[in-house]
Every structure is written in C-alpha cells, then in structure tokens.
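Trainee: prediction below, plus the sequence it came from.
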Amino acid sequence: MKWTILNTLICPQSGIAFSAISSLRFLKFIMWYEADVI
C-alpha cells in the first residue's frame, strides 16, 4: 500500500512529530511519533 505524507509538524525541543498521511483508497491518518533530535 502506498502512503503519501500530506503535512508534518515537529517540536524541536521534545522531538515529538505529527504527520498527516493518506493512502490511495482515501484513508487518512494522523501519526504521532518521537523523532530523533540531532
């Protein structure tokens, strides 16, 4: 299944990220994850 990232918001202090993604079947999700802080 192919996913497309629509938008991403990252907090540089905590490394928490939110991404809005969608699939070809018009499913839409908001992912919440911890990104690596460099």
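Mentor: Cool, got the structure.
Trainee: can we go C-alpha only for contacts and neighbour counts from here?
Mentor: Will do.
Trainee: residues contacting Asn7?
Mentor: Shown in contact with Asn7 (C-alpha atoms under 8 Å, 6 or more residues apart in numbering): 19-21.
Trainee: check Ala20 too.
Mentor: 5-8, 28-31.
Trainee: ok, and the closest non-adjacent residue to it?
Mentor: Leaving aside its sequence neighbours, Ala20 sits nearest to Ile30 (C-alpha to C-alpha, 6 or more residues apart in numbering; 4.5 Å).
Trainee: and here's the other structure:
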Amino acid sequence: MKFGSVEIIIHDGKVVQIERKEKLCFEAKPAFTTKS
C-alpha cells in the first residue's frame, strides 16, 4: 500500500475488524489533444 489509511476497530479489548483504504494516484493526462 503506497497511500491510504488503516482503521482498526476494537471491541471489549479485542480487535474485531481491520479496514484498509488505499488511494490510487494517477498522473493527470489530457483526454484529447487539439491541433491548430
């Protein structure tokens, strides 16, 4: 995982759930190019 967060849920002192949220980063590229 490069970017994101991990959330750990604890209930009665025990880990009951682990959530992993990963963010994907894309390079901004123009969808189309125009020629003049």
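Mentor: Sure, I can see it. Quick caveat: nothing in here was measured; it's all calculated off a predicted structure.
Trainee: superposing both, give me the TM-score.
Mentor: TM-score for the superposed chains, counting by TM-score structural alignment, normalised by the length of the second structure: 0.31, backed by 22 aligned residues with a C-alpha RMSD of 2.2 Å.
Trainee: list the contacts of the residue nearest to Phe29 of the first structure when sequence neighbours are not counted.
Mentor: Computed as C-alpha to C-alpha, 6+ apart, the closest residue to Phe29 of the first structure that is not its neighbour in sequence is Ile21, at 5.4 Å. By C-alpha under 8 Å, 6+ apart, the contact set of Ile21 of the first structure is 3-7, 28-31.
Trainee: again, but for Val6 of the second structure
Mentor: Counted by C-alpha under 8 Å, 6+ apart, Val6 of the second structure has contacts 18-21.
Trainee: could you redo the last one with a cut-off of 10 Å?
Mentor: Shown in contact with Val6 of the second structure (C-alpha atoms under 10 Å, 6 or more residues apart in numbering): 18-22.
Trainee: in what helix or strand does it lie?
Mentor: strand 4-11 (DSSP states H and E).
Trainee: may I see the buried residues of that strand?
Mentor: Of the residues in strand 4-11 of the second structure, none count as buried by neighbour count, 16 or more other C-alpha atoms under 10 Å.
Trainee: one step back: can you lay out the contacts of Ile21 of the first structure as JSON lines showing secondary structure?
Mentor: Listed next are those as JSON lines, based on DSSP: H, G, I helix; E, B strand; the rest coil:
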{"residue": "Trp3", "secondary structure": "strand"}
{"residue": "Thr4", "secondary structure": "strand"}
{"residue": "Ile5", "secondary structure": "strand"}
{"residue": "Leu6", "secondary structure": "strand"}
{"residue": "Asn7", "secondary structure": "strand"}
{"residue": "Lys28", "secondary structure": "strand"}
{"residue": "Phe29", "secondary structure": "strand"}
{"residue": "Ile30", "secondary structure": "strand"}
{"residue": "Met31", "secondary structure": "strand"}
